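Visitor: predicted model and sequence follow; I will ask about them next.
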Amino acid sequence: MPKIAVFLWQSLTKYSYKRKLVETVRFYLPLHTVSHNSNGNLYSNNRMITDLVKSGSLDTAHRMFAEMSERDVITWNIMISGYYRFGFSKESMILYIRMVNSGMIENSSTFSTVLSLCSSEGFYAQGLVVHCKVIVLGFSRNLYIGSALVDLYMKMGRTDIGYRLFRNLPERNLAAWNVVLRGVCDTGRSKELLRLYYEMKIDNVEPNGVTFCYLIRGCGYERFLDEGMQLHCLVTKNGLVNSNLFVANSLVDFYSACGSFFDAWESFNCIPPEDVISWNSMVSVCAGNGYSTDAIEIFREMQFFGKKPSASSFLGFLKLSSATKSLLLGKQIHGSVLKLNLNTTLLQSSLIDMYGKCGDIESSVAIFESVPERTLECCNCLMSSLLRFGLNEDVIELFGLMVDGKIGYDEASLSTTLKALSLSTFASTASCSLLHCCSIKSGFKYDITVSCSLIDAYSRLGGIEFSRQVFNQIASPNVICFTSIISALARNGYGVECLEMFDTMTKNGLKPDKVTFLSVLTGCSHSGLVDEGRLVFHAMQTRCGLHPERQHYSCMVDLLGRAGLVNEAEKLLKDTPWQGDAKIWSSILRSCTIHHDEQAGKRAAKILIDIDPEDPALWLQASNFYYEIGDYETSKEFREVAVARKMTRDIGQSFIEVLDHG
């Protein structure tokens, strides 16, 4: 059996658990009739329906359609495409199902329309059924149907099947190339996108403005500045910058994604001021990159030219507010959104996210509760806000409401819930396995984000073997996947396995990042692998060119301190920006207490007290150290100071209000 046929069978089986895609819908007909001969010439009736659909009179067209005693495939196609063209996707799909149930055989136009409908509206299960019918009726070699199938599988995330169908097309015209380029662009794989572009040139297919939009946008995903600038030169040479506003705006977005603000500004200045898209893009770019003054100035000029700000402008401001934790700016933007009545789902979700990141969880919940229709995006943003505040049980409860309320969930929902579950006091590997089953059943088994969340959750709940199983099922693990399993092993004390996994990762040609090195150092620290830890710490700087941060030094100090090498830990900490860090010196003092190193401990206690003499916890730790080495008098003095400092802190604030009755 061909691989595509096997996939279709497996996919149809996977989707069978879901509720039916289309519910039974009746099109109610009015009591009066339409003035036409319903039993007249079929060709004439089709022409009349076509004219009614083109004029937007769908109700009248449907009444005429319902009264026709004879219909052919063209009649059905007119109504199906008409409803789809005017945005009534569900009604269009219902008509197609009624057409099939009536025994009518589809033609190429039917399949092109219905496959486009399935792609744009996410009716993937129905799309797979249509693909089966395409194969049975022998339309697989049709260029337009083949292109629609490529688009369907690209939207489903099955680029492998999309490629295979694309390669099997009888001819690959510009429209087909643009379909596959758009699919790859949406996945964010810039290298693959450029490779396809070179292949397209070998096929002697000339790109158009749409092609360049996908290519330029794709280069922005992985910050391919040089390649994007080459494309900029090419579109300038072809005159597309001045003649195609979409290409010009894609250049603004590309340069902003690459952090080249000057080039983004230059590209913006080349666009006529009449274009509202470029204004909104530039406001979003400035706000998104932290240029708040420039963003506000452009926003003011935009209104001066009479251009109405769109949701994208406010999304940039909300992003800036979240990044800077500026609740005041966020509230001002919220007020503007309400004033302009921009109640889009994306803005509502961003407001929920902004209030959560700015520490106002009450407003975040209030906006969520005021949303007329709770969407997946809004639920995901609220879940992230709740998780940020440590409300883990609320996150899990919200996930249950999403499932019960038929809202559904995606990879972000699953990842957030798994994180909350791993931090919950009531969780277990059994509850984690339940979410694991949900991910498999809903088709997210191979999603990298979900897999990494499962690895982390299982390891936090003591199921390290399950973490290993999830990792082993990942076909092509990337740096994030390896970091997740290394962190999981480190958390459970498998230091040797951490090093082995780290070695496997580097042999696979993957470059570890700072988080990876921190996970390996943590594993060495928990397992007492001092020599190995030194080598890893040294390799981080010499082989990978990464400068250690505070967490790396803290981990190394902890590793050396656990082994009793306190002097080496002190020497490592010297001449670093963190030599005045109380937490690191607290770790050194704790090691001195365990190993009864009096000299190093006295030095660490003095430095610790000097760093923050008002912190009673530091005095108490120093007191415990002196008690352990037998200096009871000093220990008593330090404890008295700690008690005094604590009392000062406790009574440092007063709610007594003195009223002047003068």
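Guide: That came through, no problem.

Visitor: from here on, just use CA atoms for contacts and neighbour counts.
Guide: Will do.

Visitor: and the closest residue to residue 421 other than its chain neighbours, helix, strand or coil?
Guide: The spatial neighbour of residue 421 that comes closest, neighbours along the chain excluded (CA to CA, 6 or more residues apart in numbering), is residue 427 at 5.8 Å. Assigned by DSSP: H, G, I helix; E, B strand; the rest coil, the conformation of residue 427 is coil.

Visitor: I figured residue 427 hits residue 463, correct?
Guide: No. With contact defined as CA atoms under 8 Å, residue 427 does not reach residue 463; the gap is 11.9 Å.

Visitor: neighbour count winner among the two?
Guide: Between residue 427 and residue 463, residue 463 has the larger neighbour count (other CA atoms under 10 Å), namely 19 against 16.

Visitor: could you find the closest non-adjacent residue to the more buried one?
Guide: The shortest distance from residue 463 to any residue other than its chain neighbours is 6.3 Å, reached at residue 429 (CA to CA, 6+ apart).

Visitor: could you pull up the residues touching the one you found?
Guide: The neighbourhood of residue 429, defined by CA atoms under 8 Å, 6 or more residues apart in numbering, consists of 458, 461-463.

Visitor: quick one: which of those is nearest residue 42?
Guide: Comparing those against residue 42 with CA to CA places residue 458 closest, at 64.9 Å.

Visitor: and the comparison structure, right after this:
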Amino acid sequence: MSMMKKKMIYSVASVHSYMLKSGELNTKLISLYANNQCFLEAERLLPSPPDIFSFTTIIYAASKFNNSHYTLHLFSRMRSFNLLPDAQLLPCAIKACASLMCLRIALQIHGHITTSGSLAEAFVQSSLFHFYLKVGMLDNARKLFDEMPDKDVKSCSALAAGYAKKADKSNARQVFCKMRESGVEPNVVSWNGMIAGFNQSGQFLEAVLMFKDMHLSGLIADGIGISSVLPSIGHFVGLSMGAQVHGYVVKIGLLTDKCVHSAFIDMYGKCHCCKEMLTIFEDLDHVDVGACNALISGLSRSGLVNEALGTFEKFQSLAVELNVVSWTSMIACCSQHGKDMEALELFREMQKAGVKPNSVTIPCLLPACGNIAALSHGKAAHCYSIRQRFWNDVYVGSALVDMYANCGRIQKARHFFNMMSEPNLVCWNALLSGYAMHGMAKEATEIFHLMQIRGVKPDSVTFTSLLSACSQSGLVNEGRLYFDSMLQSHGIEPRMEQYACMVSLLGRAGKLEEAYSLITSMPLEPDACVWGALLSSCRVHHNMNLGEIAAYKLFELEPNNPGNYILLSNIYASRGKWKEVDNVRDIMKSRGLRKNPGCSWIEFKNKVHMLLAGDQSHPQMSLILEKLDDLRVEMKRSGFAPNTHFVLQDVEEQEKEHILCGHSEKLAVVFGMLNTKAGSSLNVIKNLRICGDCHNFMKFISISEGREIYVRDTNRFHHFKDGICSCGDYW
């Protein structure tokens, strides 16, 4: 208790003592305690039996200080003495219910109001009306509104804005128009409520049209209206309208408003106009955190992650008081643009800086943990969310399911999913995607059927994961049935992603001609994903003719993607067409393209280690290569000969064996063996598809070393145990 409050209580107690001696104990003393927030002391002074006036005094004070829990406690206690609240007291209870979003008690109070006849009181009616608006029960609010004898601008504006927030364009405009027809002229607050409501509900065009109508009506916008319409312009309309509003704001002299400045930075960021965004920011007299956050988000949207990082570091050096939104935006930026290590480091720095992560930060961080299989970091984030009591937030929950699946712990993902009380569609899709990634088609189809039993309606993402699961397991007939059911049973028009899955499903199963026929009969123009699925399948089955067709389509669609050239080169190499291999590589050289090096990640002691094929810079590389040589000898003795078929270069057999030893996933696994205790599991992420020789190597290690090895390549997870892979050698 503060010193000031102790003195205050002492003073009140002194008066209390005097009044006891003088016999003047009455509601004035109760009021004195209550108005100094000494509610327990005030409650002890209630007469026996208590009267309505004593309760009213304390309830008024509790409501005045926004002590909602105590207000309802007193209200409940008052009713237990069969004391009936009057029309002046009821709004205090309704206000408390609105603060706590307590619908059950509010409905009970509404029932009492109806039976007691208090609904005729304008203040009671208005309190209930605004309560229903706040909790989103617009039907109840509309019923009260229609019964109001005198509808003022405040109530009309509030109802119209409520409909706008619910994206109910028809009712919002109806209420707004009737307000004007009845002689109640909308003010700036009325227009702002409509603009903000439509913006919040994603009705961006409606928000812009309302702003335009307000301008035509002769009203001058304020900072709130400008700040409300600019996000909609950025989302929907674009730069031309934004530039017009910019000129208007300059004309009416609102550009000095900090909120307007931040809204312009955000709008230009959404329009990917980095030059204009930076110009607005540089014109600021004082750099505030809102503008900083808008600038970071804008740079992130444009994919300028390095510039965003540099800007963030500059803000730190300038001692700008960055908040949780600033740090979360930067973590999300890194996580979304392949800067996973940086995202993890930012999360650590954020906590060191004393900024407390929230339920938005964790879902932004967890994808970075999953991307590089940083399981210990993901577990730490999970523990943090439990300590902060937001682990059951639906967004945190879906991100945790996704993270555990991406780190190879699909059983853990399912366990956590089962703990969720009301998983939404995103959570179901996260689990379904996890099963697809692990090639667990049976479990994926079971989850899909469970969704239907629970009444969860699938979407396009659901079918992408389902078809991918069928593709990983070669379930051609099942995949065809699910693809056909999209439109026939669920009313979902197949998109490019589903066609790409079907091409992959057919192609991987060796039905390349059927896959090509599907592409040529598509109602959509095939994109790079579709042709890429065919080219990858041609690489698996060494089909040169269709591979060339797919590759040259991809050269047109993605002229600067080196992966497409490498796949065609590999098809030629597998057929011994070395001249054609040289031609493809000459094309790459002429375009300044280089093959992406094989890269693998493995976590050890809370640090993620990256190993590159052919890179000698790792401090333990000499030990890794020495151990790899020993294992190669041991493999040969055990009958595991190196499969040099997977070296697609025209070199001697011995050189091919040497090349195979340098594959990054082998280096990562050996690094793990050298640095972890015998028998512990290893988790590796690979940026390319695992080759057959490395696949055999992992099988051998899982037997000889008694290790469980999880390898996630670009296609799927491979779980090696006792010499067997979960993919069944189909990948």
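Guide: Done, it's in. Please read these numbers as outputs of a predicted model, since none were measured by experiment.

Visitor: show me what secondary structure element comes after the longest helix along the second structure.
Guide: For the second structure, the helix that runs over the most residues, judged by DSSP state H, is helix 3-22. For helix 3-22 of the second structure, the following helix or strand on the C-terminal side (DSSP states H and E) is helix 27-35.

Visitor: counting residues, name the longest helix you see in the first structure.
Guide: Taking DSSP H as the criterion, the first structure has its longest helix at helix 632-650.

Visitor: in it, what counts as buried?
Guide: By neighbour count with 16 or more other CA atoms under 10 Å, helix 632-650 of the first structure contains the buried residues 634-636, 638-642, 645-646.

Visitor: now do stretch 422-430 of the first structure
Guide: Buried-residue list, stretch 422-430 of the first structure, by 16+ other CA under 10 Å: 422-424, 427-429.

Visitor: okay, now residue 296 of the first structure: neighbour count?
Guide: Neighbour number of residue 296 of the first structure under other CA under 10 Å is 15.

Visitor: thinking again about what came up before, which helices and strands does the longest helix of the first structure pack with?
Guide: helix 616-628 (3 or more CA pairs under 8 Å, 6 or more residues apart in numbering; DSSP states H and E).

Visitor: helix 632-650 and the helix it packs on, what's the angle between them?
Guide: Between helix 616-628 of the first structure and helix 632-650, the angle comes out at 170 degrees (axes from the mean of the first three to the mean of the last three CA atoms, to 10 degrees).

Visitor: hmm, back to that, the residue nearest to residue 421 of the first structure pairs with which position in the second structure?
Guide: Under the alignment (TM-score structural alignment), residue 427 of the first structure pairs with residue 375 in the second structure.

Visitor: what do you get for residue 561 of the first structure?
Guide: Using TM-score structural alignment, residue 561 of the first structure sits opposite residue 507 in the second structure.

Visitor: for its match, what are its contacts?
Guide: 514-515, 533-534, 537-538.

Visitor: sorry, back to before: including distance to residue 400 of the first structure, could the buried residues of helix 632-650 of the first structure go into TSV?
Guide: Listed next are the buried residues of helix 632-650 of the first structure as TSV, based on distance: CA to CA, whole Å:
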residue	distance to residue 400 of the first structure
634	56
635	53
636	54
638	52
639	50
640	52
641	51
642	47
645	47
646	44
